[in-house]
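**Student:** below are the sequence and a predicted model; questions follow.
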Amino acid sequence: MNRILLTTCITAILTGCTSSVVRPSFDYAATSLGVYNSGLLNVGQLFVWDTETSTLTRLDEVPFPPAPTTRTNPTTLHASNISSLSFTAGIDSTVKANASAAIKENLSIRVQNGSREEYLNTIGLLATEINRRKAANEDVDRSWLLSQAAQQGSSLRYILVRGLVTSDKAELMAQNSSGAELSLIVPGGKGGTTKIDLSGEALASCSGSRSPCFLSLQVFQAYINESGNYDFEPVRGVATSQIADLLKSL
């Protein structure tokens, strides 16, 4: 992996190399604290994921208890391993790869007064909501695509927002950063350099008392249990970055 220089583009100009500027978007970025909640989703938000077509459909919010099962005491947290970013349209694949590696290696998000809030018994909450909707004469089989999702070999999975990291403020931090402008310089195309301009990223959806900054998500597969009712089992091994990419399509 190329080492990143926290410097200016003057070097590129002196050596006669070309330079360019890219501006990444952190919308639904994947991090060590979860997916950055740029869309301000709530706990209980449910999606159906077609793994065959890689499409995501937003369903309803499943009612969750007013208080989480667990909540950690507020402290300073750092979201690292930032990935699944979007870049300026038309960016060269080499530049994109270098920029993504630079951000993952050098950048983190510092979260002030951060608390992890998690809800347990999520399968029970799903079952309770299905029963409530059936009692209200809603065709939940159709509205939630349950009859399709529970078929053997179905490509449909469910994604549920099961927890949050809340905080009062989040800000980007770079290793060995100096000066007022936050930027990274990476190798560009054809021997030039590329400046990753981070100065415009305000992380606005993570500002204010106990803002829902990061999402914890759970993937389920539906099936019919021995009682003939819909049931769910967790699907393991789904990368956070894969879910982050799906959320970008909303």
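**Tutor:** Now that the structure is in, tell me what you want to look at.

**Student:** only C-alpha atoms for contact and neighbour calcs from this point on.
**Tutor:** OK.

**Student:** mind listing the strands for this protein?
**Tutor:** Chain-ordered strands for the chain, with DSSP state E as the definition, fall at 19-22, 30-31, 34-36, 45-50, 55-61, 70-71, 75-79, 107-118, 156-174, 183-187, 193-197, 207-224, 230-234.

**Student:** format those strands as JSON lines; extra columns: mean neighbour count and distance to Ile10.
**Tutor:** As requested, those are exported to JSON lines (neighbours: other CA atoms under 10 Å; distance: least, CA to CA, whole Å):
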{"stretch": "strand 19-22", "mean neighbour count": "18", "distance to Ile10": "10"}
{"stretch": "strand 30-31", "mean neighbour count": "25", "distance to Ile10": "32"}
{"stretch": "strand 34-36", "mean neighbour count": "26", "distance to Ile10": "33"}
{"stretch": "strand 45-50", "mean neighbour count": "20", "distance to Ile10": "47"}
{"stretch": "strand 55-61", "mean neighbour count": "16", "distance to Ile10": "44"}
{"stretch": "strand 70-71", "mean neighbour count": "14", "distance to Ile10": "48"}
{"stretch": "strand 75-79", "mean neighbour count": "17", "distance to Ile10": "31"}
{"stretch": "strand 107-118", "mean neighbour count": "21", "distance to Ile10": "22"}
{"stretch": "strand 156-174", "mean neighbour count": "22", "distance to Ile10": "20"}
{"stretch": "strand 183-187", "mean neighbour count": "23", "distance to Ile10": "11"}
{"stretch": "strand 193-197", "mean neighbour count": "21", "distance to Ile10": "10"}
{"stretch": "strand 207-224", "mean neighbour count": "21", "distance to Ile10": "35"}
{"stretch": "strand 230-234", "mean neighbour count": "17", "distance to Ile10": "52"}
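
**Student:** one more structure, for comparison:
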Amino acid sequence: MNLSFFDQFTSPCLLGIPLTLISLTFPALLFPSLNNRWITNRLSTIQLWLLHTTTKQLMSPLNKQGHKWALILISLMTMLLTINLLGLLPYTFTPTTQLSMNLALAFPLWLATLLTGLRNQPSTSLGHLLPEGTPTPLVPALILIETISLLIRPLALGVRLTANLTAGHLLIQLTSTATITLLTIAPTVSALTALILLLLTILEIAVAMIQAYVFVLLLSLYLQENI
């Protein structure tokens, strides 16, 4: 029984070939494509408005050098948001529940922000490792602590996204299993459990949207420190 709860996080395979790449690229096909008409439909208009608003929100704290990252960050958030939401549907697979994938997204982008700061303003980037006004005896310890906190950022990004989505999926599966099991034994309790399942589903939809935004927001904050 315990193993069956975690089967939903196993990458699907066909003839021994993992289908993770298909699950990553398929959500992009669901977005309406732009056409040559002067007046677009309502769905395309809402999509463009949401993208414009989110991009403006993310790029407002950054200077002009950081605006070059707008396409990367908004594309990443759109991909994470779509994958997280589609993973809540029955008989689907959520790639963002895999720690390896989340670390593969977090580490290169974090490293890119760090290298950008070291290239453009090395003194300021290295100055973050030692707060101003630190007593001389505490300098080695603070540099070590700040270095560890800097290196642990991509791990925190990946683990945060993985843990939140995995916990939500497990809670939904446990609650749905209890609802079906109690249906014949205690219908009243089963109805109450079904109500809790509905609330959990709404909460998980909110978590899927928030975690995609938080992932990209933290990357933009890391970028803000290095430009």
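**Tutor:** Sure, I can see it. None of these values were measured; they are calculated from a predicted model.

**Student:** give me the TM-score for this pair.
**Tutor:** Once the chains are laid over each other, their TM-score by TM-score structural alignment, normalised by the length of structure 2 reads 0.26; 114 aligned residues with a CA RMSD of 6.8 Å.

**Student:** any buried residues in the longest helix belonging to structure 2, and which?
**Tutor:** Of all the segments of type helix in structure 2, defined by DSSP state H, the longest one is helix 187-225. Residues of helix 187-225 of structure 2 classed as buried under the neighbour-count rule (16 or more other CA atoms under 10 Å) are 190, 193-194, 196-197, 200-201, 204-205, 207-209, 211-213, 215-217, 219-220, 222-224.

**Student:** what do you get for stretch 105-120 of structure 2?
**Tutor:** In stretch 105-120 of structure 2, residues buried by neighbour count (16+ other CA under 10 Å) are Leu105, Ala106, Phe107, Leu109, Trp110, Thr113, Leu114, Thr116, Gly117, Leu118.

**Student:** quick check: closest non-adjacent residue to the fourth one.
**Tutor:** Same thing as Leu109 of structure 2. Leu219 (7.5 Å; CA to CA, 6 or more residues apart in numbering).

**Student:** what's the closest of the strands of structure 1 to Asn131 of structure 1?
**Tutor:** Closest to Asn131 of structure 1 of those, according to CA to CA: strand 230-234, at 9.8 Å.

**Student:** helices or strands next to that closest one in the packing?
**Tutor:** In this structure, strand 230-234 of structure 1 makes packing contacts with helix 122-135, strand 207-224, judged by 3 or more CA pairs under 8 Å, 6 or more residues apart in numbering; DSSP states H and E.

**Student:** and the longest one, what does it pack onto?
**Tutor:** Okay, so that is strand 207-224 of structure 1. strand 34-36, helix 146-149, strand 156-174, strand 230-234.

**Student:** mind listing the helices for structure 2?
**Tutor:** 2-5, 20-25, 42-59, 70-86, 99-120, 122-127, 139-151, 153-185, 187-225.

**Student:** can you list these in CSV and add distance to Cys13 of structure 2?
**Tutor:** Rendered in CSV, the data for those read as follows (distance: least, CA to CA, whole Å):
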stretch, distance to Cys13 of structure 2
helix 2-5, 17
helix 20-25, 8
helix 42-59, 33
helix 70-86, 18
helix 99-120, 16
helix 122-127, 44
helix 139-151, 34
helix 153-185, 20
helix 187-225, 25
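
**Student:** out of the ones you listed, which comes closest to Leu14 of structure 2?
**Tutor:** Between Leu14 of structure 2 and the helices of structure 2, the shortest gap by CA to CA is with helix 20-25, which sits at 10.5 Å.

**Student:** who's in contact with the residue nearest the centre of structure 2?
**Tutor:** If you average the C-alpha coordinates of structure 2 and look for the closest C-alpha using CA atoms, centre = their mean, you land on Ala212, 3.5 Å from that point. Contacts for Ala212 of structure 2 (CA atoms under 8 Å, 6 or more residues apart in numbering) come out as Met77, Thr78, Leu80, Leu81, Asn84, Leu161.

**Student:** against Leu71 of structure 2, how distant is the second one?
**Tutor:** Between Thr78 of structure 2 and Leu71 of structure 2 the distance, using CA to CA, to the nearest Å, works out to 11 Å.

**Student:** now swap in Thr175 of structure 2 and tell me
**Tutor:** Counting by CA to CA, the gap from Thr175 of structure 2 to Leu71 of structure 2 is 39 Å.

**Student:** so which of the two has more stuff around it?
**Tutor:** Thr175 (20 against 10; other CA atoms under 10 Å).

**Student:** which residue sits closest to that one, ignoring its sequence neighbours?
**Tutor:** With CA to CA, 6+ apart as the measure, Leu197 is the residue that lies nearest to Thr175 of structure 2, at 6.0 Å, once sequence neighbours are left out.

**Student:** confirm for me that the one you found is in contact with Ile172.
**Tutor:** Yes: Leu197 of structure 2 lies in contact with Ile172 (CA atoms under 8 Å); the separation is 6.4 Å.

**Student:** got the strands of structure 1 as a markdown table, with distance to Leu146 of structure 1 columns?
**Tutor:** Written out in a markdown table, the entries for these read as follows (distance: least, CA to CA, whole Å):
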| stretch | distance to Leu146 of structure 1 |
| --- | --- |
| strand 19-22 | 43 |
| strand 30-31 | 28 |
| strand 34-36 | 26 |
| strand 45-50 | 10 |
| strand 55-61 | 12 |
| strand 70-71 | 30 |
| strand 75-79 | 35 |
| strand 107-118 | 25 |
| strand 156-174 | 9 |
| strand 183-187 | 47 |
| strand 193-197 | 44 |
| strand 207-224 | 7 |
| strand 230-234 | 8 |
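
**Student:** so Gln221 of structure 1 sits against Ile159, correct?
**Tutor:** No: between Gln221 of structure 1 and Ile159 there is no contact, the gap being 9.1 Å when judged by CA under 8 Å.
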